[in-house]
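In: starting from these lines, generate the structure:
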Amino acid sequence: MKRRARTPRVKRVGLIGLGLMGAAFAQRLRAAGWEVIGFDLAPTCQQRARKLGVDLARDNAAVFALCDRVLLSLPTLRETKMVLREARHDLRPGQLLLDTTTGEPEQTVAIHRRLAALGVRYLDTTISGNSEQVAAGDDVLTMVGGDADAFAATRGLLRVLTSRVRHVGPAGSGARMKLVTNLVLGLNRAVLAEGLCFAEKLGFTRRAALEVLVASKAYSAIMDTKGEKMVREDFTPQARLSQHLKDVRLMVRAARAAQFKLPFTHVHRQLLEAAERAGLGALDNSALIKVLAGGKAR
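Out: The predicted structure follows:
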């Protein structure tokens, strides 16, 4: 694509990573009138993004060359580092990067320091919600770590992506808080799956059990987002099981560094690893119920 002169009057943002969450971001931004210049290596992601109105750049570096604000929506920080290496000649003072990747907090801090030396502002911008919730404009929270002035400069953009935005501390804080929220969410999901399977063994249908759980003091919001998927065994991904396993491994490493034990999370990791071995990694994270129902984790 041809380069265009940058103008501060255009609401323009770069978006690298056009998978499930990246596509949800693109949908929100385009609906709010933003010009989105994006890139993804996967042809299927490119096709979907084009249909959403994203202008596709020729590569990652072109996105940085054209945009003063760039959103990163990548699987791991390894991809973030690769993208930054590719774009190193197009990084410039005053540029603002919002990285939504769930990654190792210490690596996030290291990236912040390297970019700060170049005058580039970097915010670890983690999302507590799945791609379907973001696309629908549901009540989703963004947790941001980094400099307060950089956060203030991008608050308007962030409010387009999710309904609630919170600055949780200096660089690395968004990544750390995401591990905390994902730990609680993941265990909620696993407990729901176990409860529904237990109910089946006691002679109830999953649907009957879910209806009672929703009406009882055992209710949690995870039942609204994952209960029906578990009942119908519709594991079309909102967030992939393998991605949550990656996050759980990050939790275990962070806890080890903090000299803290996570007994429930260790069991959860074993279940997720069993699910991945069973070929369920690309499915929605609610597919964990298949392992519990089939006893494959033993």
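In: contacts, neighbours, all on C-alpha from now
Out: OK.
In: now the helices for the stretch 151-298 of the chain?
Out: 173-201, 206-215, 222, 228-232, 241-257, 263-277, 288-294 (DSSP state H, counting those that start in this stretch).
In: of all those, which one comes closest to G103?
Out: Nearest to G103 among the helices of the stretch 151-298 of the chain is helix 173-201; the distance by Cα to Cα comes to 6.3 Å.
In: the inter-axis angle of the closest one versus helix 263-277?
Out: Using axes from the mean of the first three to the mean of the last three Cα atoms, to 10 degrees, the inter-axis angle of helix 173-201 relative to helix 263-277 is 70 degrees.
In: and S128, how many neighbours?
Out: If you count neighbours by other Cα atoms under 10 Å, S128 ends up with 20.
In: and the next helix or strand past the longest strand along the chain?
Out: Criterion DSSP state E: the longest strand present in the chain is strand 121-128. The element immediately downstream of strand 121-128 (helix or strand, assigned by DSSP states H and E) is helix 131-136.
In: give me the contact list for that next one.
Out: Applying Cα atoms under 8 Å, 6 or more residues apart in numbering, the external contacts of helix 131-136 come out as L20, M21, A24, F25, Q27, R28, D139, V140, L161, T162, Q238, A239.
In: if you set the cut-off to 10 Å instead, what comes out?
Out: 19-29, 127-128, 137-141, 160-163, 225, 237-239 (Cα atoms under 10 Å, 6 or more residues apart in numbering).
In: in the helix or strand following it, which residues are buried?
Out: The helix or strand immediately downstream of helix 131-136 is strand 141-145, counting by DSSP H and E. Residues L141, T142, M143, V144, G145 are the ones in strand 141-145 that count as buried (16 or more other Cα atoms under 10 Å).
In: what's strand 141-145 packed up against?
Out: Packing contacts for strand 141-145, counted by 3 or more Cα pairs under 10 Å, 6 or more residues apart in numbering; DSSP states H and E, involve strand 96-99, strand 121-128, helix 148-161, strand 164-169, helix 173-201.
In: touching, L157 and L96? I think so.
Out: No - look at L157 against L96 with Cα atoms under 10 Å: they stay out of range, at 11.4 Å.
In: okay, and the common contacts of the two?
Out: Joint contacts of L157 and L96 (Cα under 10 Å, 6+ apart) are R69.
In: that older thread, spatially, which two of the buried residues of strand 141-145 are the most separated?
Out: Farthest-apart pair in those is L141 and G145; separation 13.2 Å (Cα to Cα).
In: next, show the common contact partners of these two.
Out: Common contacts of L141 and G145, defined by Cα under 10 Å, 6+ apart, comprise T126, R166.
In: compare with the first, here's sequence two:
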Amino acid sequence: MKKIGFIGIGLMGFPMAKNILKAGYSLKAFNRSPNKAEQLKEFGAEITTSIDDVVNNSDVVITMLTDDTAINEVMDSPNFLENLKSSATVIDMSSVKPTTATKYGNNLKSKNIKYLDAPVSGGTIGAEEASLAIMVGGEQDVFNEAFDVLKAMGNPTLVGPVGSGQVSKLANQIIVGLTIGAVAEAITLCEKAGANPNKMIKALSGGWADSKILQTHGKRMIDKDFTPKGRTSVHLKDMNNILECANSHNTHLPISNLVKEMYKTLVNNGQGETDHSSLYKEIERINKK
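Out: Model prediction:
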């Protein structure tokens, strides 16, 4: 059975690594702050203290890091590159720019290392339940080879060549960001006009406007519970990446641009660490003007 090296044991990485262990794989874990990784021991993980250790002798190396800066730090590191097995596959499950995925795909290919970009959607709940949507960019045979490992974390789909996974994730984040905005306006309208927003959500169940975002994020907005499941600062990063990708293809996304500006204001007003459903607060702020 394949040996897995997992880099990045955070809110998402922890349950994802746990599900790989549950599927019977041996897994070595590395995290910059080791205490987060320590808890994986009880599920059978080996905790390593360096990049060299986690990469060394692993058949598949999975990275699940915050952003491009964190990925660059790992993938440009000689400790990472020099310790990869020649037959290894690197799977980056972080959400980064498509250009970042393409860069490392080409870089690793030149060293005979296989690469997939495989960002995810479904949040911490999807990570816990192993029901993540996994959007994969890469070659068919590499995808086929890695399928069972990916399947332990959710539902993988190959969407095109390297970089396509990240483009699909950006498409996902357009829909999530814009829908959060739509739900925030719907809740606000109900509150202002005297309709019960909880009953509105129930009434819309099963109709065209129903969605996971209406059901989960709508509830958070009504309860004013913005404990982070997906952080506002991360969604702002995604919206910036969406617009950068669109601009590079001479494509205008006017609604994404509007939502990006709203997330930017939220972050500037100290809401970067709240849940991305706190876009509701920006609608609230606009109405207090």
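In: re the thing from before, between L157 and L96 of structure 1, which one's more packed in?
Out: Set side by side, L157 of structure 1 and L96 show unequal neighbour counts under other Cα under 10 Å, the larger going to L96 at 24 against 16.
In: tell me which residue of structure 2 lines up with that one.
Out: Under the alignment (TM-score structural alignment), L96 of structure 1 pairs with T89 in structure 2.
In: so what's its match up against?
Out: T89 of structure 2 makes contact with 4, 58-62, 108, 112-116, 142-143, 145-146, according to Cα under 10 Å, 6+ apart.
In: make a ChimeraX selection of the buried ones in the residues you listed.
Out: Only the buried entries of the contacts of T89 of structure 2 go into this ChimeraX selection, using 16+ other Cα under 10 Å:
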select :4,58,59,60,61,62,108,113,114,115,116,143,146
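In: which residue numbers in structure 2 does the longest strand of structure 1 align to?
Out: Using TM-score structural alignment, strand 121-128 of structure 1 pairs with 114-121 in structure 2.
In: on that earlier part again, closest one of the contacts of T89 of structure 2 to K199 of structure 2?
Out: Looking across the contacts of T89 of structure 2 and measuring by Cα to Cα, the closest to K199 of structure 2 is I62, at 42.8 Å.
In: to which residue of structure 1 is that closest one aligned?
Out: Using TM-score structural alignment, the partner of I62 of structure 2 in structure 1 is L71.
In: pretty sure that match sits in a strand.
Out: Yes - counting by DSSP: H, G, I helix; E, B strand; the rest coil, L71 of structure 1 falls inside a strand.
In: ok so, going back, can you say which of the helices of the stretch 151-298 of structure 1 is nearest to A57 of structure 1?
Out: So among those, helix 241-257 is nearest, using Cα to Cα, at 26.2 Å.
In: so that closest one aligns onto which residues of structure 2?
Out: Counting by TM-score structural alignment, helix 241-257 of structure 1 corresponds to 232-248 in structure 2.
In: in that stretch, what counts as buried?
Out: Under the neighbour-count criterion of 16+ other Cα under 10 Å, stretch 232-248 of structure 2 has 232-243, 245 buried.
In: from these, which two are the most distant?
Out: Spatial extent of the buried residues of stretch 232-248 of structure 2 (Cα to Cα) is set by the pair T232 and C245 at 19.9 Å.
In: name all residues that make contact with L258 of structure 2.
Out: L178, G181, M239, K264.
In: let me fix that, I meant to ask about V140 of structure 1.
Out: Counting by Cα under 10 Å, 6+ apart, V140 of structure 1 makes contact with I127, S128, G129, N130, Q133, V134, L161, T162, S163, R164, V165.
In: distance-wise, check the equivalent of L192 of structure 1 over in structure 2 relative to T274 of structure 2.
Out: L192 of structure 1 maps onto V183 of structure 2 when the alignment is built from TM-score structural alignment. Computed as Cα to Cα, to the nearest Å, the V183 of structure 2 to T274 of structure 2 distance reads 17 Å.
In: more crowded one of the two?
Out: Using other Cα under 10 Å as the criterion, V183 of structure 2 and T274 rank with V183 on top: 24 against 20.
In: verify the stated contact: the more buried one with S277.
Out: Yes - between V183 of structure 2 and S277 there is a contact at 9.0 Å, judged by Cα under 10 Å.
In: need the residues touching each of these two.
Out: I213, H217, G218, K219, M221.
In: wait, the third one sits on K199?
Out: Meaning G218 of structure 2. No - applying Cα under 10 Å, one finds G218 of structure 2 not in contact with K199, separated by 11.3 Å.
In: of the two, who's got more company?
Out: Between G218 of structure 2 and K199, counted using other Cα under 10 Å, G218 has the larger neighbour count: 24 against 11.
In: who's in contact with the more buried one?
Out: Here G218 of structure 2 is in contact with 180, 182-184, 186-187, 197-198, 201, 211-212, 224, 277, 280 (criterion: Cα under 10 Å, 6+ apart).
In: report the two of those separated the most.
Out: Maximum pairwise distance among the contacts of G218 of structure 2 (Cα to Cα): 19.3 Å, between S211 and K224.
In: neighbour count winner among the two?
Out: Set side by side, S211 of structure 2 and K224 show more neighbours around S211, with 17 against 13, by other Cα under 10 Å.
In: which residue in structure 1 aligns with the more buried one?
Out: Matched by TM-score structural alignment, S211 of structure 2 corresponds to S220 in structure 1.
In: surely that match and L192 touch.
Out: Yes - applying Cα under 10 Å as the test, S220 of structure 1 and L192 come out as touching, 9.2 Å apart.
In: overlap in contacts of the two?
Out: Shared contacts of S220 of structure 1 and L192, defined by Cα under 10 Å, 6+ apart, are found at L213.
In: Q27 of structure 1 against G19, yeah?
Out: No - contact criterion Cα under 10 Å: Q27 of structure 1 and G19 do not qualify, at 11.9 Å.
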